[in-house]
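Engineer: Predicted model, plus sequence, below.
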Amino acid sequence: MPGRRPLRRSAAGAIVAIIAALVLAADQFVKHLTIENLPLQEPVPVLGEFLQLYYVRNPGAAFSLGSDVTWIFTIALAVVAGVIVWKAFGLRSRLWAVVLGGLLGGVLGNLGDRLFREPGFPMGHVVDMISMPWMMPAIFNVADIFIVTGMISVALLVVVGLRFDGTRERDHVAVETDEEAEAAAIAESAAEHGRAAEPEQAAEPDSAADDARRADADGAPAAGER
């Protein structure tokens, strides 16, 4: 069954941009609602201990890590965003476009907090509000969800061998195998033609020898003339 045709680069870039914009908008909207409606650092049960809303301002990275080096995470987020945008220009894979779009949206969501929220550029604190105490002590947000799932998805796409151009590793191996088989067939055909030509070439000296013997026979005197 033939696979789907790869995307045009402009279409893949559009997918990345649209998904990133949607994720960024969702993240910032949830953060706005959190700031306007939730008390700071007070748990609000949603599904008991399974899911709670807990508004905090996080100076660290995703899941509250590294709160003492906020500026490093600001630089890291900016670098990651730049790399994703750069890679988006060469994409032709739908899956890669969706994954990188979600990852870019998550990165931009937290990067915007670092740049524009208190206490100021580039040390702004990220707004977190989702708590699942039964699973982990950390509090996270919508952007964190897309960052983590995006990184896991990137790892899976690398493992299965899906390239940015929409092809897979095994497709390249199959092409190389076909080329090698074609080259071998051409070489074998050339060898067969060479073997077929050898008897004709070998026959030429025998023909010349026969002509020489006939000429000697014609020029030799008959037995009664001696």
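Structural biologist: Structure's in. What do you need? Computed from a predicted model, the values in this text were never measured in an experiment.
Engineer: contacts, neighbours, all on C-alpha from now
Structural biologist: Will do.
Engineer: For R92, see how far away the nearest residue to G124 once chain neighbours are set aside is.
Structural biologist: Setting aside the residues directly before and after it, G124 is nearest to R114 in space (CA to CA, 6 or more residues apart in numbering), at 4.0 Å. Taking CA to CA, to the nearest Å as the measure, R114 and R92 are separated by 32 Å.
Engineer: one more structure, for comparison:
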Amino acid sequence: MSKPLIARPFGLGALVLMLTLSADQLSKYWILYGLNLPDKGSIAILPFLNFSMVWNHAVTFGMFGGLGGAGRIVFSVIALAVACILLVWMARTPSRLTAACVGAITGGAIGNVMDRVRYGAVVDFIHAHAFGWSWYVFNVADSAIVCSVCVLLVQNVLMGKDHQTT
């Protein structure tokens, strides 16, 4: 008898991809149309956290913002190509943790592409700050991507140590 799809690495990765994509798009919809953040600009949530409306026409940390209108197409095509490569990785990995992380990265990438296609820019709104320090404004997709990459790096370091001792 074969395992249920969710018990397989690819099934788990696909589930995490859909959950990440859904959480990202639902949060952006709520920010834009429920909270109406574009009209409000910024709202203090906690002493160290604001919802601040930013339309990101560039990529991570505002890099490559000088591409103008072509950036929307270039960034979307590159992100979709990377998502396809990630799906192949997700399908081939025997690790459920790797598949889940790759699913989250892929879901985040697709969520940001959907913004670029729909709005011409990525909807960023989470703004952490403390003691005069301010981080870049980001979104749920960005969080999923960064956290998953960190988990994959830690997993790789730990696996490297296990392989060195055997």
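Structural biologist: Structure's in. What do you need? Treat the numbers as computed from the prediction; the structure is a model and nothing was measured.
Engineer: what TM-score comes out when they're superposed?
Structural biologist: TM-score for the superposed pair, counting by TM-score structural alignment, normalised by the length of structure 2: 0.81. Supporting figures: 154 aligned residues with a CA RMSD of 2.5 Å.
Engineer: just to revisit the earlier point, neighbour count for R114 and R92 of structure 1, which is higher?
Structural biologist: R114 (28 against 23; other CA atoms under 10 Å).
Engineer: Counterpart of that one over in structure 2?
Structural biologist: Across the two structures, R114 of structure 1 finds its equivalent in R116 of structure 2, going by TM-score structural alignment.
Engineer: any idea which helix is longest in structure 1?
Structural biologist: Of all the segments of type helix in structure 1, defined by DSSP state H, the longest one is helix 169-219.
Engineer: Distance from the chain centre to that helix, please.
Structural biologist: For helix 169-219 of structure 1, the distance between its averaged C-alpha position and the chain's averaged C-alpha position is 48 Å (CA atoms, centre = their mean, to the nearest Å).
Engineer: what's the answer for stretch 103-117 of structure 2, then?
Structural biologist: Here stretch 103-117 of structure 2 is found 6 Å from its chain centre; the criterion is CA atoms, centre = their mean.
Engineer: got the buried residues for it?
Structural biologist: Buried residues in stretch 103-117 of structure 2, counting neighbours by 16 or more other CA atoms under 10 Å, are found at 103-116.
Engineer: Give me the contacts around it.
Structural biologist: The set of residues external to stretch 103-117 of structure 2 that reach it, using CA atoms under 8 Å, 6 or more residues apart in numbering, is 13-21, 24-25, 72, 75-76, 79-80, 83, 86-87, 90, 121-123, 140-142, 144-146, 148-149.
Engineer: Filter these down to just the ones in helices.
Structural biologist: With helices taken from DSSP H, the overlap with the contacts of stretch 103-117 of structure 2 comprises 13-21, 24-25, 72, 75-76, 79-80, 83, 86-87, 90, 140-142, 144-146, 148-149.
Engineer: before we move on, the earlier item: look up how far V127 of structure 1 lies from the residue nearest to G124 of structure 1.
Structural biologist: 10 Å.
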